[in-house]
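Participant: please work out how this folds:
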Amino acid sequence: MAARVLAAGGVLALVVAVAVVLLLNNGGRQERGPLNRDVPVERDAEPAVTERRLDARRMELTIESAALGATTRVRLLLPKGWSREADRTWPVLWLLHGGFDSYTSWTSRTDVDDLTEDTGVIVVMPDGGRCGSYSDWWNGGSGGPPRWATYHLKELLPLLETRYRAGGRRAVAGYSMGGQGAMLYAAEGHFQAAASFSGAVHILAPGVPQAVMAGTTFGCPGTDWKRVWGDPDEQRAVWRAHNPYDQAERLRGVRLVVASGTAELWEDPAEHLAGKAGRAFAARLGELGIEVETHFYRGRHDHAHWQKELRRAYPTLMRAIGAR
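Facilitator: As a prediction, this is how the structure comes out:
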């Protein structure tokens, strides 16, 4: 399939394919039910956990996830005064990475440690997998691992509440593939605020599904792109269920931030697509009468800009969850 896409589009198709690799990866078998913010998280069995304290604030968890059928990791930044024996909870900020990165990327490539140092918030940075797409994979209609959304929302989220004093006020933000994940997870009703930085927030825009196919093939060798959401025509409902643009109505009531660069295609293909997706997504929210804070700027698909955008969005996210 990837070969046919490239043959049809020549050099331009290759450029777009590479861009989507970056957009979805760098730098769910059916539609979800109605959004209900008052319903507690449905909990899967609590996974086995090993923890390691890296320094005064950093803690790393190794988790045996049934949803993934594998062992995975998550990094926490704990607030000053945190204790598992405390008689209080703390608001939570989830930070999601792009698919070429890992759970360590936010702390290794941005200044999130300094940004959050004096804020009473638990920062959660889970692994989202290479080409994981923050989705329960379709797997030919049979489901099964990896189930990234189930792991994050039904295993990890409750675990943080029961063992690490995480409270019910939560914000989520992510870059690239993580921007898509942030909006999808917010649409599930468990976050009061969500931010997308250069996010893949419209995966069904014209030409993008074909580039996604090629991008997954090139960016994650050995991964059958159909395992994630199926064929974009035959399993259209599955793709729409994982497309923030199509799920926009379910974000009503969430405090939203959307930011991306406005690079030309020849300057930065990935950010060019992200910018188009971000503007289309923001316009869709506007059509629905859903408030969104936007920032479209001259910039590239890189961590330097995502750090700046997190700093820009941070006050909005913190106000939404009552953190200071």
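
Participant: going forward, measure contacts between C-alpha atoms and count neighbours the same way
Facilitator: Fine.

Participant: tally of neighbours for residue 7?
Facilitator: Around residue 7 there are 12 other residues, counting by other C-alpha atoms under 10 Å.

Participant: so what secondary structure elements neighbour the strand or helix carrying it?
Facilitator: Taking DSSP states H and E as the criterion, residue 7 maps to helix 2-25. Packing partners of helix 2-25 (3 or more C-alpha pairs under 8 Å, 6 or more residues apart in numbering; DSSP states H and E): helix 177-187, helix 208-219, helix 269-287.

Participant: closest to residue 9 out of those helices?
Facilitator: Closest to residue 9 of those, according to C-alpha to C-alpha: helix 208-219, at 10.3 Å.

Participant: this one next, for a side-by-side:
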Amino acid sequence: MSVVSRRSARRRRGFPAAALAAPLTLALAVTLGVPAAGAQEDVFDGPAVDVQETPVEDTTPRAETGNIAPPAASPFSVLDPGPAEHVDVLRTEIAPDVPGLPDGVEVTKVEWLDSHWANISITSPSMDGEVQKVQLHLARDWYSDPDRDFPSLWMLGGLWGSEQENGWSYKTDTVRFFADKNVNLVLPVGGSGSFYTDWQQPDNGQNYQWETFLTQELPPVLAQWRTRDDQRAVVGLSMGATSAVNLAARNPDMFDAVGSFSGYLDTTSPGMPQLFDQNLKSAGFDATKMWGPYYSRDWREHDPKLNVRSLRGKLVYVSAGNGKPGAHDDQGDHPEIISNPMEAGSRVTSQTFVNAAKLAGVDVIARWRPNGTHNWPYWEPELHEMWPMIAEKWGIDAGDLAAECTVDGVFAEAVERSRGTDVGECISNVYAGPDGGEIQDFEGARFFRAPDSDTAYAQWGRTGALYSSMGGASSWLGYPVSEEESLSKGVYVRYEHGRIHWTGEYGAVAVRDDVIAAWERKNWEHGFGYPVSAEVDIQDADGKVIGQSQRFERGTIIRNTASGEVFSVQGLIGDRYLELGGPNSVLGFPVRDEETLGDPQGAYSAFENGLMYYSDNSGTHLLLNGPLLEAWKDAGYEHADGLGYPTSDEVVGADGSRYCDFERGRITVDADGVATVTRTASPEDAGQTGGTGGTGDATDAGEAA
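Facilitator: This is a model prediction of the structure:
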């Protein structure tokens, strides 16, 4: 006996069975696996399908490259975009303040990869607090029109994909194609095998709740990125195409255009749930944990053809090939034969969807390609063809569809000077920069002219991208005063108030002028090495910012906010100082750069509250300002007629007394501050080393200094 819900019956009314059932050719094109019958709620008992089960590897480990790949020799391997090429993160904003987000939704960080590409990491309460990453590629006029909000195009990937980057951005020309267009691209990362839907049960270590994330948690975040809420389009390929149509149909107020490229737009005709399950098994998932038992309510509520009425009034674009070899395939010996059942299946189910749309009075733009398989080269041109239709739907001005700009004056001179660099075509006219300067944007660079300057400088590559992500001329760097200049390792650009250095090891790093002055004192990269990371704040125990530090290959440069002084620490002294807590340690901020000492060889650094000394024989130890240090000074410091280098830290007792061991003696200070020097070797033994056998590690006796 059939059991059909009232809701399902209403949706099917007026649809002939022929329009809803997948033709027999689909069953011939694919081998389906049908599990044994079991209890199912609210079941539609379609005709039985007599098929054979094909074993499929049911686990797919994440590769070290960060992408989920199909099993070896799998027929699904053509869908795998492969790992994304590594792109350095230029700048990371940790937990930026984003107001107005739903409870539990938090932006944990924003990573800038170039001037128009930001990766946003978002905590998703619907997915048990997991952090989801979304690529955002900013509209052309993001910088030149800072008060404007932009429409958005959402792009969903296929069954397989990288966990680091959305396949659309590295398997197609999408980013370059939209570089001169005023639309924000929203590219969710990950979600392989998810169908971007809310799953009934966790599976394969994932609690997928993608629909909730995309429709409820993500939009408030995107609003902070000047993304309009009344002009959204969503497109997808293969799995992502099914998902795009479902998202648009199930959330009709959210998207006004939807595109399906080689999607499966029928989930409940006989055999279709089994086909979905077979595909998902190849990714290590169980389709019944996604939408429950086959043909049940949740399957019908995620069937694009049954929900097609919700798409009325939207731009709906559907395309598919026929599975025969096309222009991007090896023709083989029999090009007339369907060689790709996946695309044939897409073609059949897409046709079923279009048939249902016609019966429901929903306009669909269908593109049936005479040849072509289920592969990336066929999806890129579909996006190119659909985009003008989306733009027309939104009523976008012609000026937002392509750049109309001219290059002249100092900017033309700068372009000529930059020949040999891929700056591309202009995508804006000259517009006002801060304080009366000027800026002009190109596909691969941005050009800046400072106020009262008769020269514009190009900013490109990783240095230029970091500069833009920091705010360009509005940042503390100010305007550029040079273009990239080469060093023995990497390149650098000079600005009004600092530099950006790039090396292959450390990427692009910005350095302020006062840090550059301290770096110069240490003989630049020849003595101190290259900058390793960006400047970071130093906070005290109450969270107050008291300074900044910046790491270099062979040391750290530290700024004291109160005094404005900037000094460096390096080597083993620097390592020990930072281990103790740096400026938050008992020593405080450095007040001089490290200095080397003569014979015997050693070094020391001076700090607000003491000194730290090093020698190969004695190690690294600290002394505090006060009577003990004064007594060492009076006794001749480390010199041949003195006590030698310290062999322990200064140790403070509970009563305020203290002591420190040296290579040739010990100094003790009683509770009243009276110092006593005890020598264990005469000045004539200055060349000998060895101490008194004192405590050594200051933490083992009394209170460590």
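
Participant: quick one: TM-score?
Facilitator: With the length set by TM-score structural alignment, normalised by the length of the first structure, the two chains reach a TM-score of 0.83; 296 aligned residues with a C-alpha RMSD of 2.9 Å.

Participant: now the helices and strands packed on helix 2-25 of the first structure as TSV including mean neighbour count?
Facilitator: Converted to TSV, these look like this (neighbours: other C-alpha atoms under 10 Å):
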stretch	mean neighbour count
helix 177-187	30
helix 208-219	22
helix 269-287	23
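
Participant: can I get those in CSV with distance to residue 99 of the first structure?
Facilitator: Shown next, in CSV, are these (distance: least, C-alpha to C-alpha, whole Å):
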stretch, distance to residue 99 of the first structure
helix 177-187, 6
helix 208-219, 9
helix 269-287, 13
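
Participant: closest one to residue 130 of the first structure among the ones you listed?
Facilitator: Nearest to residue 130 of the first structure among these is helix 208-219 (8.8 Å), distances taken as C-alpha to C-alpha.

Participant: which bit of the second structure covers the helix or strand following that closest one?
Facilitator: Reading on from helix 208-219 of the first structure to the C-terminus, the next helix or strand found by DSSP H and E is helix 226-229. Using TM-score structural alignment, helix 226-229 of the first structure corresponds to residues 288-291 of the second structure.

Participant: also stretch 194-207 of the first structure?
Facilitator: Matched against the second structure by TM-score structural alignment, stretch 194-207 of the first structure falls on residues 258-271.

Participant: mind listing what's buried in that stretch?
Facilitator: The neighbour-count check on stretch 258-271 of the second structure (16 or more other C-alpha atoms under 10 Å) flags 258-271 as buried.

Participant: check the offset of the helix holding residue 7 of the first structure from the chain's centre.
Facilitator: Centre-to-centre, helix 2-25 of the first structure and its host chain are 22 Å apart (C-alpha atoms, centre = their mean, to the nearest Å).

Participant: so which bits of it are buried?
Facilitator: Neighbour counts over helix 2-25 of the first structure (16+ other C-alpha under 10 Å) mark 2, 5-6, 13-25 as buried.

Participant: next: stretch 229-239 of the first structure.
Facilitator: For stretch 229-239 of the first structure, a neighbour-count test (16+ other C-alpha under 10 Å) marks 229, 230, 231, 232, 235, 237, 238, 239 as buried.

Participant: from those residues, which is closest to residue 292 of the first structure?
Facilitator: Nearest to residue 292 of the first structure among those: residue 239, at 23.4 Å, using C-alpha to C-alpha.

Participant: can you name the residues that contact the equivalent of the closest one over in the second structure?
Facilitator: By TM-score structural alignment, residue 239 of the first structure lines up with residue 299 in the second structure. Counting by C-alpha atoms under 8 Å, 6 or more residues apart in numbering, residue 299 of the second structure touches 267, 268, 273, 291, 292.
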